[in-house]
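# I'd like to go over a predicted model; first the sequence, then the structure.
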Amino acid sequence: MIPYADLPGAGVWWDVAEGVFAMALHLTKRLKPLTELVRDGQWAKRNAVPVGDLGGATLGIVGYGRIGRRVGELAAAFGMRTLAYDPFGPPPAELACADLGELAESSDVLTLHAPLVEETRHLVDERLLARIRPGAILINCGRGGLLDADAALAALESGRLSGVGMDVFDPEPALYHPLFDHPDVVLTPHLMGMTRRAMTLTFVDAARGVADVLAGRPPAAVANPDWNHRKATA
């Protein structure tokens, strides 16, 4: 097995992207109702549960940073078409949608990875969900405030959405919302980026940053681009 620290480009973003696809598969393949069907001895009713496909479907990525790009890489492995929209920096031209509404209209799975700032709060609201492709799946592993939970519940109840996956909430810890009770919702407590590998790599990266500063080298991740590591260690 390759040591975690030697995986090329691996980081928390890898694991969040895997979490997105875990939710997408769970909701597309209808794992919860099919599990209940088998447990309840209702084998003859299996054809009543519509099972979908990711292959050939379109994945819409909102926020095309490291996590968004990794999600796109996994989508390619599933044979999905990928489109993207980023409110702060344009994605590659071959993936870019002109606006968020166009992305929603084109996506079978819409996944959120934009930062939460005033301009992006409730980026996905009633108006946007009215434009989403009927039967789409919505996944939020970005920030809880990107999604209007009331609007998401209404879209589920109307059939506009066929499933919602959430790893993030507003506020956190999550307060109860009726959305949580819907059978086509999967919830995790903001830990898709907290796998054993991700935690190991977090500590490895922190140790490397400390070693770089002590050795007079610029660390890989610097919050302040004007910070001078040479002056700091002089």
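Great, that's in hand. Computed from a prediction, not measured in an experiment: that's the story for all the values here.
# make it CA atoms for all contacts and neighbour counts henceforth
Noted.
# in what helix or strand does the closest residue to Lys32 other than its chain neighbours lie?
Closest residue in space to Lys32, ignoring its immediate chain neighbours: His26 at 7.4 Å, by CA to CA, 6 or more residues apart in numbering. His26 belongs to helix 12-28 when assigned by DSSP states H and E.
# list the buried ones in that helix?
For helix 12-28, burial by neighbour count (16 or more other CA atoms under 10 Å) applies to 12-21, 23-24, 26-28.
# From the residues you listed, pick the one nearest Leu201.
Distance to Leu201 across the buried residues of helix 12-28 (CA to CA) is lowest for Val12, with 7.7 Å.
# Report the separation between the closest one and Val186.
Taking CA to CA, to the nearest Å as the measure, Val12 and Val186 are separated by 21 Å.
# now do Met194
For Met194, the distance to Val186 equals 18 Å [CA to CA].
# Which one's more surrounded, these two?
Taking neighbours as other CA atoms under 10 Å, Met194 and Val186 compare with Val186 leading, 20 against 14.
# Can you classify that one by secondary structure?
State at Val186, reduced to three classes by DSSP: H, G, I helix; E, B strand; the rest coil: strand.
# returning to that earlier point: for the buried residues of helix 12-28, which one is nearest Pro218?
Nearest to Pro218 among the buried residues of helix 12-28, with distances taken as CA to CA, is Val12, at 21.5 Å.
# Return the residues in contact with the closest one.
Val12 sits next to Gly193, Met194, Ala198, Met199, Leu201, Thr202 when contact means CA atoms under 8 Å, 6 or more residues apart in numbering.
# Kindly report the same for Val164.
By CA under 8 Å, 6+ apart, the neighbours of Val164 are Leu27, Ile137, Leu138, Ile139, Asn140, Ala152, Asp184, Val185, Val186.
# packing partners for the strand or helix carrying the fourth one?
This points to Ile139. Using DSSP H and E, Ile139 falls within strand 136-140. Strand 136-140 is packed against helix 12-28, strand 109-112, strand 161-166, with contacts defined by 3 or more CA pairs under 8 Å, 6 or more residues apart in numbering; DSSP states H and E.
# want to throw those into CSV with distance to Gly55?
As requested, the helices and strands packed on strand 136-140 are exported to CSV (distance: least, CA to CA, whole Å):
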stretch, distance to Gly55
helix 12-28, 11
strand 109-112, 12
strand 161-166, 17
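# now for those, which one comes closest to Gly56?
The minimum distance between Gly56 and the helices and strands packed on strand 136-140 falls on strand 109-112, with 11.5 Å, by CA to CA.
# Structure two is appended below for comparative analysis:
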Amino acid sequence: MPQGERLAGLDRDGTSSARAPVVVGLGPVDPALVLPHLPENVVFVVEPSANDLAQADGAIVRAAYDVGRALLARMPNLRVVARTGVGVDRVDVEACAEGGIAVAVTPGSNSRAVAEGAFGMIASLVKRVGESNAFVASGRWGFEAVPVPGDLYGKTLAVLGYGRIGRIISGFGEAFGMRVIVHDPYVQSETHENVSLTDAAREADAITLHLPGGGGELLPIELLRSARPGLVLVNCARADLVDAETLRVALDEGVLGGVGLDVFAAEPVQGHPLAGDPRVLLSPHTTGLSEGAMVATFRMAAEAVTATLEGGSPAFAAQC
């Protein structure tokens, strides 16, 4: 893209500005995925300097990047923050609203990727794929009892959270012949049995979490102890839904037979208490970052920036 000619834009007060609009990436943002969807002559800055931030009209922000009042004070021309994903816990939405800055999200762009990743963990844990691989690789085959895989068919999958991701993963469970039960405090399933959280924990052979966090631990050890022994639990939603120490205790007691985690209280994680346990799969918060999901997420974020810079509003805006 030629860097000499730029589009005229509007400052936040609506007055005309001859300079080219500047959009910055906060966190790793691939310009090849956003430039086709930004105004033709926009200046996109991958690694913004202090001066770039001061001039920025828009920002495409990755999930792990904090946008608070201190950063916003350094960006006086900012008109839109396009957050990849749907969570805005790291964005001060109230401060943005006070400054007339739109906050956009990208719902649905990675829903299938997260559902595939979560169900992939469930299947791998139930079938004991990791344990079987380690068993053969370590030379124990022929000398010790082999890990016996479990079954998906005929088992009960509890989907906690019935939004976009929950609906997709429910379909995956059905396709494998599983009984699917649903718990969501806000949404009722039209096609699956809706149950209480207590019943979900008691009846499930596998649980997958797809609810927002922030409300305290959803699955404390007392509730997990009511589950069938060997329960498989996968969390690709929010780390605070179930504490790592709770999972450690449940594994040690045999309440849980397998755990899959893609989210952690502090990221990147170092020295996680479940690391190295053969019954545990740990993923670096990447279930929603498949190749296709990344393309869709950055396209939606860039389109939100473009809509705002051209005088409109993002299609999906976060509210205070």
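Done, it's in. The shown structure was predicted, so the numbers you read here are calculated from the model rather than taken from an experiment.
# where does the TM-score land?
The pair, once superposed, lands on a TM-score of 0.82 when counted by TM-score structural alignment, normalised by the length of structure 1; 214 aligned residues with a CA RMSD of 2.3 Å.
# And the furthest pair within the contacts of Val164 of structure 1?
Between any two of these (CA to CA), the greatest distance is 15.1 Å, for Leu27 and Ala152.
# Taking the centroid of structure 1, which residue is nearest it?
By CA atoms, centre = their mean, structure 1 has its centre lying nearest to Cys141, at 3.7 Å.
# so how far is stretch 161-170 of structure 1 from its chain's centroid?
Stretch 161-170 of structure 1 has its C-alpha centroid displaced from the chain centroid by 10 Å (CA atoms, centre = their mean, to the nearest Å).
# that older thread, of the helices and strands packed on strand 136-140 of structure 1, which approaches Thr35 of structure 1 most closely?
Nearest to Thr35 of structure 1, of all those, is helix 12-28, at 11.0 Å by CA to CA.
# ok, average deviation of the closest one from structure 2?
Here the mean offset of helix 12-28 of structure 1 against structure 2 after fitting is 0.9 Å, by mean CA distance after the TM-score superposition for structure 1.
# so who does Thr111 of structure 1 touch?
Counted by CA under 8 Å, 6+ apart, Thr111 of structure 1 has contacts Val20, Leu59, Gly60, Ile61, Val62, Leu138, Ile139, Asn140, Cys141.
# Buried only: go through the residues you listed for me.
Using 16+ other CA under 10 Å as the burial test, the contacts of Thr111 of structure 1 include Val20, Leu59, Gly60, Ile61, Val62, Leu138, Ile139, Asn140, Cys141 as buried.
# which residues touch the second one?
It stands for Leu59 of structure 1. By CA under 8 Å, 6+ apart, Leu59 of structure 1 lies in contact with Gly72, Ala75, Met80, Arg81, Thr82, Leu83, Ser107, Asp108, Val109, Leu110, Thr111.
# out of the residues you listed, who's nearest Leu214 of structure 1?
Proximity of the contacts of Leu59 of structure 1 to Leu214 of structure 1 (CA to CA) peaks at Gly72, which lies at 36.7 Å.
# so what's Ser162 of structure 1 closest to, chain neighbours aside?
Ser162 of structure 1 sits nearest to Gly135 (CA to CA, 6+ apart), 4.7 Å away.
# for that neighbour, what are its contacts?
Residues in contact with Gly135 of structure 1 (CA under 8 Å, 6+ apart) are Asp108, Gly159, Arg160, Leu161, Ser162, Gly163.
# export those residues to a markdown table and tack on neighbour count?
Output for the contacts of Gly135 of structure 1, formatted as a markdown table (neighbours: other CA atoms under 10 Å):
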| residue | neighbour count |
| --- | --- |
| Asp108 | 26 |
| Gly159 | 13 |
| Arg160 | 20 |
| Leu161 | 24 |
| Ser162 | 20 |
| Gly163 | 27 |
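# Mind filtering those down to those shared with structure 2?
By both residues aligned by TM-score structural alignment, their matches' CA atoms under 8 Å, the contacts of Gly135 of structure 1 still in contact after alignment to structure 2 are Asp108, Gly159, Arg160, Leu161, Ser162, Gly163.
# The fourth one corresponds to which position in structure 2?
Okay, so that is Leu161 of structure 1. With TM-score structural alignment as the criterion, the equivalent of Leu161 of structure 1 in structure 2 is Leu256.
# My read is that that match contacts Ser226, right?
No. Using CA atoms under 8 Å, Leu256 of structure 2 is not in contact with Ser226, being 10.9 Å away.
# Asp148 of structure 1 contacts Thr120, doesn't it?
No. Assessed by CA under 8 Å, Asp148 of structure 1 is found out of contact with Thr120, at 11.0 Å.
# in structure 1, what residues pair with stretch 278-294 of structure 2?
Mapped onto structure 1 with TM-score structural alignment as the criterion, stretch 278-294 of structure 2 occupies residues 183-199.
# contact partners of the matching stretch?
Identification of contacts with stretch 183-199 of structure 1 by CA under 8 Å, 6+ apart yields 4, 11-16, 18-19, 23, 27, 141, 156, 162-169, 173-174, 179-180.
# Endpoints of it, how far apart?
31 Å.
# For the closest residue in space to Leu309 of structure 2 that isn't next to it in sequence, the count of nearby residues, please.
Excluding the flanking residues, the one nearest Leu309 of structure 2 by CA to CA, 6+ apart is Gly9, at 7.0 Å. Per other CA under 10 Å, the neighbour tally for Gly9 of structure 2 reads 20.
# out of the buried residues of helix 12-28 of structure 1, who's nearest Gly68 of structure 1?
Nearest to Gly68 of structure 1, judged by CA to CA, of these is Ala17 at 7.5 Å.
# Let me see the contact set for the nearest residue to the closest one once chain neighbours are set aside.
Closest residue in space to Ala17 of structure 1, ignoring its immediate chain neighbours: Val71 at 5.0 Å, by CA to CA, 6+ apart. Residues in contact with Val71 of structure 1 (CA under 8 Å, 6+ apart) are Ala17, Glu18, Val20, Phe21, Ile61.
# what packs against the helix or strand hosting Asp52 of structure 2?
Secondary structure assignment for Asp52 of structure 2, by DSSP H and E: helix 50-55. Applying 3+ CA pairs under 8 Å, 6+ apart, one finds that helix 50-55 of structure 2 contacts strand 22-26.
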